[in-house]
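> Let me see the structure of the following:
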Amino acid sequence: MTPPAPERPAPEPSPSASGRPATAASPPPAADVPYRLDGASGCPHAANARLRAGGAVARVVLPGGVDGALVLGHEALKDFLSHPDVAKDASHFAALHTGEIPEHWPLRAFATVRGMTTADGADHRRLRSLASRAFTPRRVADLRPRIEELTAQLLDGMERAAADGDGVVDLRRHLALPLPLSVICELLGVPEEGRARLHDLSNTIVSTDAAPEDTLAANREMLERLAEVVALRRERPGDDLTSALIAAREEDGDRLDEDELIGTLMLTVIAGHETTLNLIGNAVVALCGHPEQLALVRSGEADWGAVVEEVLRWDGPVSYFPFRYPARDLDVAGTVIPEGTPVLAGYSAAGRDPEAYGPDADRFDVTRAARHLSFGHGAHFCIGAPLARLETTIVLDRLFTRFPGLRLAVPEEELPRRSSFVGNGVCALPVRLG
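Below is the predicted model of the structure:
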């Protein structure tokens, strides 16, 4: 693992999402006092700056009083994500197996869902191999015309909605949400009438301040609805990911069992649209707040791909992702994380780590050669990354070309934030098209 971080000077005022100093920066918690994660927390960057001042790893208390850890530093997180003694299988989650975690714990599904995100070693390689065969680069590239078509239709709808709304339209509702939701549901072969409900269920699952009974009910209904999709595609196979996953086999005849198949679909639905939704919204906010950076794209000094990578670093779509577990007591950047501890990957914190990006890490700069961990690292690197990049690049290009005067309709600090420490984004994005 990385060596212990050097001592740091007292931190400057913590940055807001825009990079401007926040007005109410509290000191970092004492080393022996864990940071209590607020399920309704919004923008993570001020808290990240305070926590990083105490080191690359922070002790945290998860909802329900569960002890955990958060890896914040870029190099520490990169090493941790690929460390051979770090597991994803919840059999390593000590408190889960000693009866300390109740059935209705709101984060339980992140640990127990069957699929690639909770498998290790040969089991993970098997699941990923089967899923990857159905999620090939060619299949993603073939989606470009459809993504462009959907984007054009949604921009038409945005313009009509703005005309009916005194020039103001919610970009999240009319563009950032329906595009990735439509794409991922078409990819999975989900009937159109069931798509909006899948988003509602997904939103409840990743919203860390939802009531436990609501989270449990959402998980159950999501599994039931996806089981219906599987049954439909078994009866009527099509050119979709679900049909491909049902048919996919390894050379020895192995295939996804029912729980693995539905778990993989659940992961694909949630990760396939929630993260891209946040990425599109965060990119629009960043560009509206930094018109000089948008001007660099328009002048040809940067391209939309560079914008996407810098947004992924600077204000990525995921704050803290659950869970990984040390298979033994593990020294991470000078902090020992006990065996079996549930650990969150602090992607939003690592993206602004000054030790990785220098003293201007809080500055949004589309000319920066952005390297980041927002899609993970190592064996569990996100297989949907190419699709997210493709969708976001197309959307930003078409959006700002068609509406060059687009701007926020309210001050950035008034944008309502998602109630989640997993997803990082806004829950409404009012803009004027200009």
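> use CA for all of it now, contacts and neighbours both
Fine.
> so which strand or helix has F375?
For F375, there is no host helix or strand (DSSP states H and E).
> what about the strands in the stretch 1-150 of the chain?
With DSSP state E, counting those that start in this stretch as the criterion, the stretch 1-150 of the chain has strands at 35-36, 57-62, 66-71, 86-87.
> Nearest to F321, out of those?
Closest to F321 of the strands of the stretch 1-150 of the chain is strand 66-71 (CA to CA; 9.4 Å).
> another one to check against the first:
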Amino acid sequence: MTVQPPAFVIDPTGADPDAENSALRAAGPVTRVDVLGVTAWSVTDPVLLQKMLTSPDVSKDARQHWPLFDEAVRTWPLALWVAVQNMFTAYGADHRRLRRLVAPAFSARRVAALKESIEQIVTRLLDDLEEGFEHGRKTESGSVAPGEPVDLREHFAYPLPIQVIGELMGVPEERREGFRRLVDGVFSTTLTAEESAANTAELYASFDRLVAAKRAEPGDDMTSLLIAAHDEEGDGSGLNEAEVRDTLLLMVSAGYETTVNLISNAIARLLTHPEQLAHIRAGRAGWDTVVEETLRVEPAVKHLPMRFAVRDIPLPDGRTIAAGDAILASYAAANRHPEWHGESADVFDVTRGSHEHLSFGHGVHFCLGAPLARMEGSIALSRFFERFPDAALAVPMDQLQRVPSLITNGHTRLPIRLKPVR
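You can find the predicted model right below:
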């Protein structure tokens, strides 16, 4: 009888992702891990991961393909990640049906039409930052004196995608902050199962109110589009009620937290690697390249739960991922794999020959919102460094605190000095 080695425990606080990713890669292309009490196979080899992400032998439908599903939805803090009914957890023909219905919301025409709006939002946010730097600003805990550092994550990286996704979905401005707090709870991996369930219930109640409002007064927004795709005829070709609100959840989650991390991670990297910023200013690389290299080195999502083996999957080393086993896509570790990007894979370099990454997924589940996120990131970064060319990180990089999550990859604050102090 073969004795399985103990599973590598994925840190729920995400305190040191670089060390964790290195340890996972050192353990081999695939290794058993513990994800908040659930045993899974972490895949860090990019070639093998891409193969699994496109294989019909791997599913995202926990209801069909995970024997532990019923127990997990009762006791696992990440139950929402496997229990939602939308493209994220669909498999086969069901996934194709859902993607076909949702894709029009992210058509090239709709995304391009958002460009001017994004530019206007960015300009307003930068105006507010400059005004606050010159004259001080009020915060919930008091006032900040002129010239003091500003938390760029809070005052720039957060409000941009919140306003963009709010506009895309038709969420009234007064409700957007409430969605932000609840989505933060979705990505948190330090909540108990009870706290997570309470957050989920409140989030669904918010979506139910939004759907009711859009049914009463439809608009040219994604929520109204999804409601129009509701399966009124009952033939299974449209969206059912659960799929409507779970698709809204997917759009808010994917379009908000990930873009926040992209923008703040890119700014932090450029401010701590001035030679890379110099490449941009000299025209040796573009802002689109900064976005791709940031996504490669600091992906917005480190690990994405969960996928499941539909049937036994033999591994190159002779082991087998058994049918029903959970599979964790460890994107952050795969993106920096030396066999993909050489010995400099850990280095942030906007001039490297290839910036390939898996940060938007791969295959049939590739992120529909990728063009929108890329556009937001490129506009935000170019305009910020144009407005504040002398911006500097106000604390050493190693003093930035990580968001407590094994999923999301970002910092809780990004204190920046926008201009030299006179």
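> TM between them?
Scored against TM-score structural alignment, normalised by the length of the second structure, the superposed chains reach a TM-score of 0.92; 402 aligned residues with a CA RMSD of 1.7 Å.
> List just the one of the strands of the stretch 1-150 of the first structure that sits closest to E148 of the first structure.
Short answer: strand 66-71, nearest of these by CA to CA, at 37.6 Å.
> which residues touch that closest one?
For strand 66-71 of the first structure, contacts defined as CA atoms under 8 Å, 6 or more residues apart in numbering pick out 56-62, 77, 101, 320, 337, 341-346.
> And for A93 of the second structure, the neighbour number?
9 (other CA atoms under 10 Å).
> Revised request: answer the last question for L433 of the first structure.
22.
> related to what we said a few turns ago, need the strands of the stretch 1-150 of the first structure in CSV (columns: distance to R298 of the first structure and mean neighbour count).
Converted to CSV, those look like this (distance: least, CA to CA, whole Å; neighbours: other CA atoms under 10 Å):
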stretch, distance to R298 of the first structure, mean neighbour count
strand 35-36, 43, 18
strand 57-62, 40, 22
strand 66-71, 37, 22
strand 86-87, 44, 22
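> Quick check: which of these is nearest to P411 of the first structure?
Across the strands of the stretch 1-150 of the first structure, P411 of the first structure has its closest neighbour in strand 35-36 (29.1 Å, CA to CA).
> Which stretch of the second structure lines up against the closest one?
The aligned range for strand 35-36 of the first structure in the second structure is 8-9, by TM-score structural alignment.
> V190 of the first structure: what's its closest spatial neighbour, skipping adjacent residues?
Of all residues not flanking V190 of the first structure in the chain, V229 sits nearest, at 6.3 Å (CA to CA, 6 or more residues apart in numbering).
> Now do the same contact list for the residue mapped onto A242 of the second structure from the first structure.
Using TM-score structural alignment, the partner of A242 of the second structure in the first structure is D259. By CA under 8 Å, 6+ apart, the contact list for D259 of the first structure reads R114, G115.
> In the second structure, what residue corresponds to E75 of the first structure?
By TM-score structural alignment, E75 of the first structure lines up with V47.
> burial of its match, as a residue count?
15.
> quick check: stretch 376-391 of the second structure aligns to which part of the first structure?
Using TM-score structural alignment, stretch 376-391 of the second structure pairs with 391-406 in the first structure.
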